[in-house]
Each structure stands twice: as C-alpha cells, then as structure tokens.
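Asker: Generate a structure from the sequence data that follows.
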Amino acid sequence: MAIEESCSGALRSTSVAPPAHYILKIQQFSLLTKQHVERYESNEFEAGGYKWKLVIHPNGNRSKNAGEFVSAYLAMADSASLPPGWEVYATFRIFLLDQNNDNCITIEDEMSEGRRFHQLRTEWGFDKFICHKELSESYLHGDNCVFGAEVFVSKEASKGKTESLSMVKDAVPLKFTWIFDILKVDLFLESSKIFNVGGHKWKILLHYMGVDDANHDFISLKLALADLDDLPSGTMILAEFTLRIQDQLNARHEERKASRWFSASKPDWGWNRFISQGTFFQANRGFSLKGITSIEAEVAIHGEKTVFG
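Answerer: Next up is the predicted model:
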C-alpha cells in the first residue's frame, strides 16, 4: 500500500489488494446524480462481529456543503438490537477502484484508536471522499464504478443504563366485563379473569369486606397488572382506566376514573371505598340483581417506560 497524501484528518493511499469485507458495484453512476438521489445505502455486511452499511451521497452531503464531491460513510446497521450503552471503536477504510490501473484508492481516518460508534452516532466517514471531476476522469469506466469497505473493530463496550419512554398517540380504550355471583365471592379478595390490553395482562381486584378494618363497610375495587413475573425491571405503564359497577335496573352505574403509572413495585391502583355495602345492596339499585353483579373495566394505555442495563 502506497501513501499518497494526508489531508483534513483523512489518509489517502493506493492499494492493489481488494477490500476485504464488502464491494459495491454501481452501474450508470451519473443517473444517481441526475435523479437527485441524495443518499444510497448498501445492503448489510458483517465485519468484526457487527453489521454495517456503506452509505454513498452521489451529489455530496448537503448538510456538510460537499456539493462538488461524493460523500462516503460507514454506518452501523441494526443498532437497535445491540445491548444498552453499547460502544464500538472501529478503524475502517473506504475504497474506490481505479479500473484503468487495476488498483484502489483508499481513504481512512487518521484516528489510530478508531472512531467511536454509539447510540447517538452510528455513522462516520468522509464528507469529501472524492470530487466529481476526479471521479469522472479516473474512476468511472463506462459510467460504472466500484466502492468497497474494510472494517476492523478495536474495542467494544456496553455500559450504563438506557431509558426508553414510548407514548401512544390516540390510544383506544378496551373494555372487559366481569360477571359473577356476589354471594359466592371470597370475602377478603376476589380476582377477575385475566384480560389483555396494550401487550400486558390485567385483572380486577375486589375486596368485598374492604381492604382493612377501617373500610370493612365498603367494597374496594382496583385494577392490577397480572404479568408481574414477565415484567422487565424498571418498566412502568401509564394507564387511563375506568372501573364501573353496572346498575342493571336503572343504568345509574357507579364508576370511578383515574390515570396512573403501574409497575412491579406498584402493580395495582383503585379505590378502598369504591361503594358502601349499604348502597350496593339497595333494593332500588341493580348492582346485585338476584346475586349477579357486573363490573366493567375500560383501559387505555398511553405510554410505557422501560429501563435497560
């Protein structure tokens, strides 16, 4: 490999060896510029245990004022699958085949320790890889050209924690109805069947005699997460929910509404004094019609926070 020049922090050299990891052949290169293709990404290729892409800006990277040049970059591919806090240091070369002399020019960064790829910077390369004039005079053969890439991972690390908050636009509430014989429930705690909303399992909790001695004259109702064993540590779910005891005679339902964050440390929310037993059993109300009670949960998931690492 012969060193030709060094400029702008990049080392340019000539090599007779082809690129070891990826070759990108482009036919009718001028059509990319005429069709105003701003960015072309190659297929993924593997090197050093990671997946990469070669990225070409035929008309130069406009954000870098490189309009008279072709810009070329190396980009991490599928970075979303990497562990939290990932860092990869890599040295790399980008090649351009000189088809007349059967060799390649290569551009590599002079940073001997390599560039640091991470979650906020997944792409490194050269804004002014080669000017259009030099490309057309020396490296286009019948309007075809060949790029290449070599990547060598020098150091990698995974550290720290990553928090991801995903909010849901226009969340749609889902309903679940629990019908049962109130005279046959456990006096202390009864649970509904499990139902699914927002990718999580839920259930309704009913304390017929209240949650403690101070509330034994009241029926308690709560919404609870039912998949705690599968819930990742640090996960929190923002749920807007309504619990409703249906009046089967007059449609004068008893209901409460709230919006709360649910988590493994706080898996349920509700009301210790949802309704008094005196009101519940009033003859002119249909909360217990021949012993049958109908409770409805209406749940919408507005967001979810997950912490990794």
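Asker: Could you use CA atoms for every contact and neighbour count after this?
Answerer: Will do.
Asker: How about the contacts made by F147?
Answerer: I23, L24, K25, I94, F95, L96, L97 (CA atoms under 8 Å, 6 or more residues apart in numbering).
Asker: Which strand or helix spans the closest residue to the last one other than its chain neighbours?
Answerer: In space, and not counting its chain neighbours, L97 is closest to C104: 4.3 Å by CA to CA, 6 or more residues apart in numbering. When secondary structure is defined by DSSP states H and E, C104 falls within strand 103-109.
Asker: Point out the other helices and strands that that strand packs with.
Answerer: strand 10-15, strand 86-98 (3 or more CA pairs under 8 Å, 6 or more residues apart in numbering; DSSP states H and E).
Asker: packing partners for the helix or strand just after that strand?
Answerer: Counting by DSSP H and E, the next helix or strand C-terminal to strand 103-109 is strand 115-118. In terms of contacts (3+ CA pairs under 8 Å, 6+ apart), strand 115-118 is packed against strand 86-98, strand 123-131.
Asker: next up, for comparison:
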Amino acid sequence: MKPKWGIPRFMPLKTFINPSNGYLVDDTCVFGVEVYVIKSLGLGECLTLEACPQPVSHKWKISNFSTLGNDRYSDVFTAGNHNWRLQLCPRGDQHNIYKNISVFLCLVDSGDQKVKATYTIRLKGRAGRTHQMTGGYWFSGPNKKWGMPSFLPLTTVQEYLAGDEFVLEAEVQVLGTVRKLP
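Answerer: So this is what the prediction gives:
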C-alpha cells in the first residue's frame, strides 16, 4: 500500500562517520536490503453512502387474486440508481404453501455490488384497509431478494380484497452500496 518504506533515524550521524565503527571506510559505505514479497489475499471494498437517500414508491395492482396460482413479478422500478421488483407468491412460498401469501423485494441486475436498503411493503385493500411490514437488508450475491414469507395469512387476505383485487406498494430507500476494489 505504501510506495516506500524506511526508518527515518536509522543511526546517529556521529556513529555512522566514526571510522572505528566500520560503517564508513575511505569515504565509502555499502547499503543492502532484503526484500520479501508476500502475495496479498486481502480484498478491498469501497462503501458509498447516500448523502440524502430519497424513498421511492412503486404501486402494483393485483387483479383476479383468487385465480392466481404461480408466482408473479411486478414491473421493474428504480430506487437509488438500482433496479427492483416485487415478487408475490399468492399461495405462499415453499415454507408457507397454502397458509400465507409471501411477498419479497428483489434487487435486479446489481452485478457484484452489495446494496443496503430499507423498505416498507404495503397491501392496500378495500375501504382503505392496509397491512404493512418494514425492514432493512444488505442485498448481495445470492441474497438479492428479501421479504416476508408469512406476509399475511390466506384466510385474512379475503378481508382486504376489493372485487378480487388489491394493491401492493413498495417504498424503497437505498442507504448505500459496497463494491469491490479492482
């Protein structure tokens, strides 16, 4: 990391020029150095914090909920210069099948960056009824989705439906990113 290295006061000048010490002979001296090169295995990262992170809201209308079988994905939206989307598992994820709806926030195309974000996911239903969960997560590598496997029990979802539809809303705020140094 340093281009040069040394000892600022190796020995007193009086000691160096005294002929009886043998460092200076006939106004000549010889310096030597041994260099050991150690391959560094350390990885460097650069953390960039957002100065004034702005939350971004994305609304997704879910229609014909009772007929949905497979997972659904929202359109991609941008928050903090990163692309995101919501994943809805209308019959629950693999751990909550036929018990709860599962909702996840997914980071799309971030490369090898880690992204720290806070989020609120809301289900908005009839008569202004709202259910929400809030969290924060480092989205990175294989962990580019995070959310709520047990967002809302399937039996309770019926209370929110307005004509077999509701709105999922994600509010995402990117706090910072980490990237690898070259």
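Asker: Superposing both, give me the TM-score.
Answerer: The TM-score (TM-score structural alignment, normalised by the length of structure 2) is 0.72; 146 aligned residues with a CA RMSD of 2.2 Å.
Asker: follow-up on the earlier one: give me the number of residues near the residue nearest to L97 of structure 1?
Answerer: Neighbour count of C104 of structure 1, defined by other CA atoms under 10 Å: 24.
Asker: just M148 of structure 2 next, same as before
Answerer: 19.
Asker: For Y98 of structure 2, give me its contacts.
Answerer: Contacts of Y98 of structure 2 (CA under 8 Å, 6+ apart): R91, G92, L154.
Asker: I misspoke; the intended subject was F287 of structure 1.
Answerer: I245, Q246, D247, Q248, F280, F281, T293, S294.
Asker: so it sits in a strand?
Answerer: No. Applying DSSP: H, G, I helix; E, B strand; the rest coil, one finds F287 of structure 1 to be coil, outside a strand.
Asker: From R252 of structure 1, how far out is it?
Answerer: 9 Å (CA to CA, to the nearest Å).
Asker: Now for these two: what residues contact both?
Answerer: Applying CA under 8 Å, 6+ apart, one finds that F287 of structure 1 and R252 are jointly contacted by Q246.
Asker: Can you check which strand is longest in structure 2?
Answerer: strand 166-180 (DSSP state E).
Asker: check the fit of it onto structure 1 and give the mean distance.
Answerer: Taken over the aligned residues, the distance from strand 166-180 of structure 2 to structure 1 averages 0.6 Å (mean CA distance after the TM-score superposition for structure 1).
Asker: what range in structure 2 matches the strand holding C104 of structure 1?
Answerer: The counterpart of strand 103-109 of structure 1 in structure 2, using TM-score structural alignment, is absent.
Asker: How about stretch 131-151 of structure 1?
Answerer: So stretch 131-151 of structure 1 is aligned with nothing, judged by TM-score structural alignment.
Asker: Contacts only, for the residue nearest to the spatial centre of structure 2.
Answerer: Among the residues of structure 2, the one closest to the centroid is V115, at 2.3 Å (CA atoms, centre = their mean). Residues counted as contacts of V115 of structure 2 (CA under 8 Å, 6+ apart) are W138, F139, S140, V174, L175, G176, T177, V178.
Asker: closest to L68 of structure 2 among these?
Answerer: F139 (27.8 Å; CA to CA).
Asker: State the distance from the closest one to V115 of structure 2.
Answerer: 5 Å.
Asker: now E45 of structure 2
Answerer: 13 Å.
Asker: Overlap in contacts, the two.
Answerer: Joint contacts of E45 of structure 2 and V115 (CA under 8 Å, 6+ apart) are V178.
Asker: sorry, back to before: closest to T15 of structure 2 among the contacts of V115 of structure 2?
Answerer: Nearest member of the contacts of V115 of structure 2 to T15 of structure 2, counting by CA to CA, is V178, at 51.9 Å.
Asker: What is the burial count for the alignment partner in structure 1 of that closest one?
Answerer: Matched to structure 1 by TM-score structural alignment, V178 of structure 2 sits across from K305. Other residues within reach of K305 of structure 1, judged by other CA under 10 Å, total 16.
Asker: Repeat that for L174 of structure 1.
Answerer: 15.
Asker: repeat for S30 of structure 1
Answerer: 16.
Asker: So it: helix, strand or coil?
Answerer: Secondary structure state of S30 of structure 1, per three-state DSSP, is helix.
Asker: next one: L249 of structure 1
Answerer: Under three-state DSSP, the three-state class of L249 of structure 1 is coil.
Asker: just the strands in structure 2 please.
Answerer: Using DSSP E, strands in structure 2 cover 45-49, 56-62, 72-73, 77-79, 82-89, 100-108, 114-124, 130-139, 145-153, 166-180.
Asker: Present those as CSV; the columns should include distance to K2 of structure 2.
Answerer: Converted to CSV, the strands of structure 2 look like this (distance: least, CA to CA, whole Å):
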stretch, distance to K2 of structure 2
strand 45-49, 18
strand 56-62, 43
strand 72-73, 49
strand 77-79, 38
strand 82-89, 35
strand 100-108, 37
strand 114-124, 28
strand 130-139, 32
strand 145-153, 40
strand 166-180, 20
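Asker: between the ones you listed, which gets nearest to L13 of structure 2?
Answerer: Comparing the strands of structure 2 under CA to CA, the one sitting nearest is strand 45-49, at 43.7 Å.
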